[in-house]
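Novice: Sequence first, then the predicted structure, then my questions.
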Amino acid sequence: MNTSQEAGNNGRIVRRYEYDDSWVLAADIGAAAGDVDVDVVGRTAIVVAGHGDEVTEVEFELPADDATVETRNGVVTIEVGV
């Protein structure tokens, strides 16, 4: 397993775990579940999060197109089989 972690300029943590047969991204976006929308189109994940009057959208590429998405307590988890 390979692991990487980043903290953006807003201090939010993003961790990526690479296993032999899957890839997992966990991002603490700090928003309530109702304020987060995640769409996966092909190999692109689009995360839209609302914080009060501010809306943030982030897109990133996935290693495959069979992703599952879960949002819980302000953490978005995307798992992809490779």
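Specialist: Nice, I can see it. Residues are numbered from 1 along each chain as shown.

Novice: only C-alpha atoms for contact and neighbour calcs from this point on.
Specialist: Noted.

Novice: In contact with Trp23, which residues?
Specialist: Residues near Trp23 by C-alpha atoms under 8 Å, 6 or more residues apart in numbering: Arg16, Tyr17, Pro63, Glu79, Val80, Gly81, Val82.

Novice: 6 Å instead?
Specialist: By C-alpha atoms under 6 Å, 6 or more residues apart in numbering, the residues touching Trp23 are Tyr17, Glu79, Val80.

Novice: Kindly report the same for Tyr17.
Specialist: Counted by C-alpha under 6 Å, 6+ apart, Tyr17 has contacts Asn2, Thr3, Trp23, Val24.

Novice: this is the comparison structure:
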Amino acid sequence: MQQFTGGNERFIRRYEYEDSWVIAADIGLSEDEIDVDIVGSTAIVVADVGGRTTETEFELPAGGDADVFVNNGVLTITIQK
């Protein structure tokens, strides 16, 4: 499934597995440039690049604990069912 976020045409992919959901977003930023908070079923992504801060929120599937990783410009959130 693809969901477009904002006007930058970056998309989020959501994959469903037997025991988890995986959300992958192409953000093009390093781990040092981004902060992700999970509040309930909402992911709040704050990016700070060159002194400019932007914030994006998106809904996550209902589930348990969430693990957040940033690798090679891709934000990955894994939510256990």
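Specialist: Noted; the coordinates are in hand. Everything numeric here is computed off the predicted structure, so don't read it as measured data.

Novice: Got a TM-score for the pair?
Specialist: Here the TM-score for the pair of chains, by TM-score structural alignment, normalised by the length of structure 2, is 0.79; 79 aligned residues with a C-alpha RMSD of 1.8 Å.

Novice: Phe11 of structure 2 versus the counterpart of Asp28 of structure 1 in structure 2, what's the distance?
Specialist: Here Asp28 of structure 1 is matched to Asp26 in structure 2, going by TM-score structural alignment. Distance, Asp26 of structure 2 to Phe11 of structure 2, by C-alpha to C-alpha, to the nearest Å: 7 Å.

Novice: Run through who's touching stretch 33-50 of structure 1.
Specialist: Contacts for stretch 33-50 of structure 1 (C-alpha under 6 Å, 6+ apart): Val55, Thr56, Glu57, Val58, Glu59, Phe60, Glu61, Leu62, Ala64, Asp65.

Novice: Which two among those are spaced furthest apart?
Specialist: Greatest spatial distance in these: Val55 and Ala64, 27.1 Å, computed using C-alpha to C-alpha.

Novice: ok, the two, which is more surrounded?
Specialist: The neighbour comparison of Val55 of structure 1 against Ala64 (other C-alpha atoms under 10 Å) goes to Ala64, with 15 against 11.

Novice: need the contact list for that one.
Specialist: Shown in contact with Ala64 of structure 1 (C-alpha under 6 Å, 6+ apart): Arg43.

Novice: Checking my notes, it in a helix, right?
Specialist: No: looking at Ala64 of structure 1 with DSSP: H, G, I helix; E, B strand; the rest coil, it is coil, so not inside a helix.

Novice: Thr77 of structure 1 contacts Ile29, doesn't it?
Specialist: No: Thr77 of structure 1 is beyond contact range of Ile29, at 10.5 Å (criterion: C-alpha atoms under 6 Å).
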